[in-house]
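Novice: no sequence for this one, just the structure:
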């Protein structure tokens, strides 16, 4: 049976990875757990939507190097992939390494932000993801979502470069204290999102998952009423609000209250298969 949809019914389906598609608390082992588990039914549902003609777009804070292996695990070949919280947008190109090229890269000089943060978070670890790829860091930072091309450097080497994002990790601070410090810094000309741990992602001003999706939606000619987005983190708030204004947005059940408030609706937790439930409810003709 042909399950391809008509062009006028095509949706953008924007999916965060960690905590949304990927379950990191799954007590498994082997290849299925590498980088987090993807449930069989969820993987099947995502492939069904992709093969039917919907534009499935992974939209993640991960680096490019840490994103494309998950796309491969999903066994889909999307036209667009958004990484680094919207600072890097990839487009499929069979001639490019790993079949994707950097279509849009937003870059900035992180000097002012880094110097300001260092005065308040003196024990923090700092890193810069370079616009052209690669990763400079002052001290080791938890791996898993970062580029494989890494180089340890003194703090001063992070200044004056062209960065797609800055990462600040402060394990000596409780999250509440970390949030208070970050809010007091008065950072300007950058966008930032604080994770569920003492982890700060800084991007060029105005750059978020939502800003990248807006560009892709215009390129695809898909109306905002036909957008679905799902996420669980503070870096998903803008994306959930953007999608929910005219379309549909779903927060995962384990998300913080401010993330849940940004979405049109809340589904189950990642452990409960919340994304599968949300996709089945939104696309019942394809997913059962």
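Specialist: Arrived safely. Nothing here was measured: the structure is a model prediction, and the numbers come from that model.

Novice: okay, CA-based contacts and neighbour counts for the rest of this
Specialist: Fine.

Novice: in what helix or strand does the residue lying closest to residue 80 once chain neighbours are set aside lie?
Specialist: Leaving aside its sequence neighbours, residue 80 sits nearest to residue 91 (Cα to Cα, 6 or more residues apart in numbering; 4.8 Å). Under the criterion DSSP states H and E, the helix or strand holding residue 91 is strand 88-92.

Novice: second structure for comparison follows:
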């Protein structure tokens, strides 16, 4: 093991949003052995920052499903893989025509911009932009969000995939019909691969943890991967190994066992 890659929500972070003292201690001990712990999350930067204190001295995190590698120590982007506005607006038009009721938001380094009909389930930062998607998508975006209030997540994903046909990468990690859309070829796995290449680490030496469909590419790429016991059924079906649930500090317990901590 030369690197640990872990998702946050539903994986490392408990259901109440906390990182337990036990997990924080294990992560610190893993880092002390010279093994970087990289958070690989669908969270935008503004939410990922809440747990950056636990990434250790190396200070790197993959956020927005691979659209951004953030240098925590220097508080600046190390790599950006955004969506071109023209392509993003083309996809929005296709989705809106094929799936009436679709509404959109965009995430950039500056924050979130939302259409007026987009019902966000999390607190929206003060000063967030509101308006039609054509006005919001006026610059490259780290993530395009599509929401539907009547379809299930799987129904929305299947319908969107049929329309978009890999122009952009579509995934999801929410209990609601919220699609997370990234640039061409941008996944947690592809960006983690770039990060590891810079560090001289191959996939065989990476241990990864995840729980939702947006983690599937990363779990398939890593040499050793674990689905959490509380994971989505598609992740459990694809998994060879299972870790205890996030509320049982599953990531930390597996790492402690692997490294005999």
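Specialist: That came through, no problem. From a predicted model like this one, the values you see are computed outputs, not experimental measurements.

Novice: average offset between the strand holding residue 91 of structure 1 and structure 2?
Specialist: Once fitted to structure 2, strand 88-92 of structure 1 is off its aligned match by 1.7 Å on average (mean Cα distance after the TM-score superposition for structure 1).

Novice: who touches that strand?
Specialist: The list of residues contacting strand 88-92 of structure 1 from outside it, by Cα atoms under 8 Å, 6 or more residues apart in numbering, reads 64, 77-83, 99-106, 164, 212.

Novice: okay, and which of the residues you listed map to helices?
Specialist: The members of the contacts of strand 88-92 of structure 1 that map onto helices under DSSP state H are 64, 212.

Novice: write the PyMOL selection for whichever of the contacts of strand 88-92 of structure 1 are buried.
Specialist: Isolation of the buried members of those (16 or more other Cα atoms under 10 Å) is achieved in PyMOL through the command below:
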select buried, resi 64+77+78+80+81+82+83+100+101+102+105+106+164+212
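
Novice: strands of structure 2, start to end?
Specialist: Counting by DSSP state E, the segments of structure 2 that form strands are 3-6, 37-40, 60-63, 68-71, 76-80, 103-108, 111-114, 129-130, 143-147, 169-171, 178-182, 206-210, 224-228, 242-243.

Novice: now do the helices in the stretch 151-288 of structure 1.
Specialist: Counting by DSSP state H, counting those that start in this stretch, the stretch 151-288 of structure 1 has helices at residues 175-184, 209-220, 237-246, 257-262, 274-282.

Novice: tell me how far the residue most central in space within structure 1 lies from residue 19 of structure 1.
Specialist: Structure 1 has residue 60 as the residue nearest its centroid, 1.4 Å off, counting by Cα atoms, centre = their mean. Distance, residue 60 of structure 1 to residue 19 of structure 1, using Cα to Cα, to the nearest Å: 11 Å.

Novice: kindly report the same for residue 148 of structure 1.
Specialist: 22 Å.

Novice: the two: which is more packed in?
Specialist: Set residue 148 of structure 1 next to residue 19 and count neighbours by other Cα atoms under 10 Å: residue 19 wins out with 22 against 15.

Novice: counterpart of the more buried one in structure 2?
Specialist: Alignment note (TM-score structural alignment): residue 19 of structure 1 maps to residue 10 of structure 2.

Novice: pretty sure that match contacts residue 229?
Specialist: No. Under the criterion of Cα atoms under 8 Å, residue 10 of structure 2 makes no contact with residue 229, lying 9.8 Å away.

Novice: what do these two both touch?
Specialist: With Cα under 8 Å, 6+ apart, residue 10 of structure 2 and residue 229 have common neighbours residue 246.

Novice: on that earlier part again, can you tell me what the residue nearest to residue 80 of structure 1 aligns to in structure 2?
Specialist: Checking TM-score structural alignment: residue 91 of structure 1 goes with residue 71.

Novice: tell me how many other residues surround its match.
Specialist: 16.
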